[in-house]
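In: what follows is a protein structure lacking sequence information:
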């Protein structure tokens, strides 16, 4: 997605005019109004082997992760947390989906990152959910730092054996030398 192709670092702002924030406990994700805080900066990492999926790395070195833990008992949303990656973990992979000038971030299971509003405990919380009609899923992407390289993985074609050209034809003198005969210089064309 073009929002992230040349982005090295981004800030994500939702409909409530709050930024996605990594908390100092290095586990929680919230939203706050201060977009200049270092905790609002997310490093964009492409997922190897995918043209669309990205990972968002916090200033603490942990990744934005869609957990399976419920946010509140009886509610549909699940917690979004920070986690260290150990091996291949698709719960930290997000697929950007463009919607007008904004973006939705979709998990591998079809849930979307949501910045919640309303009264506590919902206020300033961040969850992921499968409902698709809410504006709470929409995010503005502010590119904070760009890279000169595109993040789209480059597909390297398989190496093919080059067909070698047929051997060059040999001159009559080379053929004679190879067969053991010698040709005397200037002897060609004489009787």
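Out: All right, it came through fine. This one's a predicted model, so the numbers in the text were calculated from it and none came from an experiment. Residues are numbered from 1 along each chain as shown.

In: from now on I want contacts and neighbour counts done on CA atoms only, so please keep to that.
Out: Noted.

In: which stretches in the chain count as helices?
Out: 172-178 (DSSP state H).

In: middle-most residue in this protein, spatially?
Out: Nearest to the mean C-alpha position of the chain, by CA atoms, centre = their mean, lies residue 46 at 2.0 Å.

In: chain neighbours aside, what residue packs nearest to it?
Out: residue 54 (4.5 Å; CA to CA, 6 or more residues apart in numbering).

In: number of nearby residues for that neighbour?
Out: 24 (other CA atoms under 10 Å).

In: hang on, it packs against residue 91?
Out: No. Residue 54 is beyond contact range of residue 91, at 11.1 Å (criterion: CA atoms under 8 Å).

In: show me where this structure has its strands.
Out: 7-14, 19-22, 29-32, 42-46, 54-57, 63-70, 78-83, 95-99, 102-106, 112-115, 126-129, 139-146 (DSSP state E).

In: identify the residues contacting stretch 103-113?
Out: Contact with stretch 103-113 is made by 66, 80, 90-91, 93-98, 126-132, 137-141, as judged by CA atoms under 8 Å, 6 or more residues apart in numbering.

In: how far away from the center of its chain is it?
Out: 14 Å (CA atoms, centre = their mean, to the nearest Å).

In: residues touching residue 38, list them.
Out: residue 59.

In: gap between it and residue 60?
Out: Distance from residue 38 to residue 60, counting by CA to CA, to the nearest Å: 10 Å.

In: and residue 99, by the same measure?
Out: Taken as CA to CA, the span from residue 99 to residue 60 is 30 Å.

In: of those two, who's got more company?
Out: Using other CA under 10 Å, the more surrounded residue of residue 99 and residue 60 is residue 60, with 18 against 10.

In: ok, the more buried one touching residue 27?
Out: No. At 9.8 Å, residue 60 does not count as touching residue 27 under the criterion of CA under 8 Å.

In: wait, what's in contact with the closest residue in space to residue 64 that isn't next to it in sequence?
Out: Closest residue to residue 64 apart from its sequence neighbours, by CA to CA, 6+ apart: residue 82 at 5.0 Å. Residue 82 makes contacts with 22, 26-29, 58, 62-65, as judged by CA under 8 Å, 6+ apart.

In: before we move on, what about residue 143?
Out: 7-11 are the contacts of residue 143 under CA under 8 Å, 6+ apart.

In: what do you get if the cut-off is 7 Å, keeping everything else the same?
Out: Counting by CA atoms under 7 Å, 6 or more residues apart in numbering, residue 143 makes contact with 7, 9-11.

In: kindly report the same for residue 11.
Out: Listed by CA under 7 Å, 6+ apart, the contact partners of residue 11 are 19, 40-42, 141-144.

In: look up how far residue 142 lies from it.
Out: Distance from residue 11 to residue 142, by CA to CA: 5 Å.

In: closest to residue 73 among the contacts of residue 11?
Out: residue 19 (25.7 Å; CA to CA).

In: want to compare, so here's the second one:
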């Protein structure tokens, strides 16, 4: 996208209305609602050998980097970090791809910069991945605000017939207001008006287990969702959509010995409240289930 050639400093807003932010640990990359901080600003560098590849540098003078480190064990997403490699390689190179009024940032290996939602540890995290579920397709889309342009670039007047064109208005050639140049998705404010309909179904409280099946603060109520249905398979899909985790096993604790066991087939009748524990299929405890013939 040639508008990145004009841009000097940009910021990215995710599908969750949060900004791509360089964490103050100078290593992590997160999402944050405050787009006014210097941490949400990224300096654009064009890779000389390519017309459509950019590098993005944080306020800590480090590059947005698609690492090979898995974000969670057994999950496909990999960490996005701030790094300052001794040699600039393809891990710090991104290809902006326009998608309607927004952009996707693709790594040189085909993954996309993804703003995750759901519950911790996914909430506010940023990974690079290929979204496989329809519910997460929009997580790789970003609105781009151009905050500064190159001083030697004089922008033309915006074409009057295109609603998604770039509009530069500034008293100086080196800076534009964040509101003057945007790729922003169209959203109806009507979707935020009025109270949500009353939910029917059962309330299910849940925690996510560690690799060995241990659960921190299990005595605390934990997270919850409303589930309409009785099937374990349907509930599993609901949890995967809610948490962003892939390949979970819905478990309960035995009232006799306190051990975890996978739920089978149907949930208890009459929409009674439940407390469950989510176990990743790649975890040690899941392998124990398999060895015991519980899966």
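Out: Happy to help now that I have it. A quick note: this is a predicted structure, and the numbers were derived from the prediction, not measured.

In: just put the strands of structure 1 in JSON lines and tack on distance to residue 173 of structure 1.
Out: Converted to JSON lines, the strands of structure 1 look like this (distance: least, CA to CA, whole Å):
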{"stretch": "strand 7-14", "distance to residue 173 of structure 1": "65"}
{"stretch": "strand 19-22", "distance to residue 173 of structure 1": "80"}
{"stretch": "strand 29-32", "distance to residue 173 of structure 1": "82"}
{"stretch": "strand 42-46", "distance to residue 173 of structure 1": "62"}
{"stretch": "strand 54-57", "distance to residue 173 of structure 1": "66"}
{"stretch": "strand 63-70", "distance to residue 173 of structure 1": "72"}
{"stretch": "strand 78-83", "distance to residue 173 of structure 1": "75"}
{"stretch": "strand 95-99", "distance to residue 173 of structure 1": "69"}
{"stretch": "strand 102-106", "distance to residue 173 of structure 1": "73"}
{"stretch": "strand 112-115", "distance to residue 173 of structure 1": "78"}
{"stretch": "strand 126-129", "distance to residue 173 of structure 1": "81"}
{"stretch": "strand 139-146", "distance to residue 173 of structure 1": "64"}
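
In: closest one to residue 174 of structure 1 among these?
Out: Nearest of the strands of structure 1 to residue 174 of structure 1, taken as CA to CA: strand 42-46 at 58.3 Å.

In: and for that closest one, what are the contacting residues?
Out: Contacts with strand 42-46 of structure 1, where a contact means CA under 7 Å, 6+ apart, come from 7-11, 53-59, 151.

In: roughly how far is that strand from the heart of the chain?
Out: 7 Å.

In: tell me the counterpart of residue 286 of structure 2 in structure 1.
Out: For residue 286 of structure 2, there is no aligned position in structure 1, judged by TM-score structural alignment.

In: can I take it that residue 286 of structure 2 is in a helix?
Out: Yes. Assigned with DSSP: H, G, I helix; E, B strand; the rest coil, residue 286 of structure 2 falls within a helix.

In: and it, how far is that from residue 237 of structure 2?
Out: Taken as CA to CA, the span from residue 286 of structure 2 to residue 237 of structure 2 is 17 Å.

In: neighbour count winner among these two?
Out: residue 286 (22 against 14).

In: coming back round to it: which of the strands of structure 1 sits closest to residue 175 of structure 1?
Out: strand 42-46 (59.5 Å).

In: mean per-residue distance, that closest one to structure 2?
Out: Here strand 42-46 of structure 1, set against structure 2 after superposition, deviates by a mean of 0.2 Å using mean CA distance after the TM-score superposition for structure 1.

In: what's the matching range in structure 2 for that strand?
Out: Counting by TM-score structural alignment, strand 42-46 of structure 1 corresponds to 42-46 in structure 2.

In: how about residue 141 of structure 1, what does it touch?
Out: Residue 141 of structure 1 neighbours (CA under 7 Å, 6+ apart): 3, 10-13.

In: checking the residues you listed against structure 2: which ones persist?
Out: Of the contacts of residue 141 of structure 1, the contacts whose aligned counterparts also meet in structure 2 (both residues aligned by TM-score structural alignment, their matches' CA atoms under 7 Å) are 10-13.

In: follow-up on the earlier one: quick one, which of the strands of structure 1 gets closest to residue 177 of structure 1.
Out: strand 42-46 (61.6 Å).

In: what angle do the closest one and strand 63-70 make?
Out: 90 degrees (axes from the mean of the first three to the mean of the last three CA atoms, to 10 degrees).

In: tell me the residue in structure 2 aligned with residue 140 of structure 1.
Out: Counting by TM-score structural alignment, residue 140 of structure 1 lines up with residue 143 in structure 2.

In: look up how far residue 95 of structure 2 lies from that match.
Out: Counting by CA to CA, the gap from residue 143 of structure 2 to residue 95 of structure 2 is 15 Å.

In: ok, now residue 46 of structure 2?
Out: 10 Å.

In: shared neighbours, these two?
Out: In contact with both residue 46 of structure 2 and residue 95: 53-54, using CA under 7 Å, 6+ apart.

In: could you count how many residues lie near the residue nearest to residue 128 of structure 2 when sequence neighbours are not counted?
Out: Spatial nearest neighbour of residue 128 of structure 2, excluding adjacent residues (CA to CA, 6+ apart): residue 113 at 4.5 Å. Residue 113 of structure 2 sits with 25 neighbouring residues when counted by other CA under 10 Å.

In: got it, and residue 13 of structure 1?
Out: 23.

In: residue 12 of structure 1 against residue 140, yeah?
Out: Yes. Residue 12 of structure 1 lies in contact with residue 140 (CA atoms under 7 Å); the separation is 5.7 Å.

In: neighbour count winner among these two?
Out: residue 12 (21 against 18).

In: residue contacts, the more buried one?
Out: 19-20, 139-142.

In: can those go into TSV with extra columns for distance to residue 106 of structure 1?
Out: Below are these laid out as TSV (distance: CA to CA, whole Å):
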residue	distance to residue 106 of structure 1
19	18
20	15
139	12
140	15
141	15
142	18
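
In: widest-spaced pair of these?
Out: 20 and 142 (11.4 Å).
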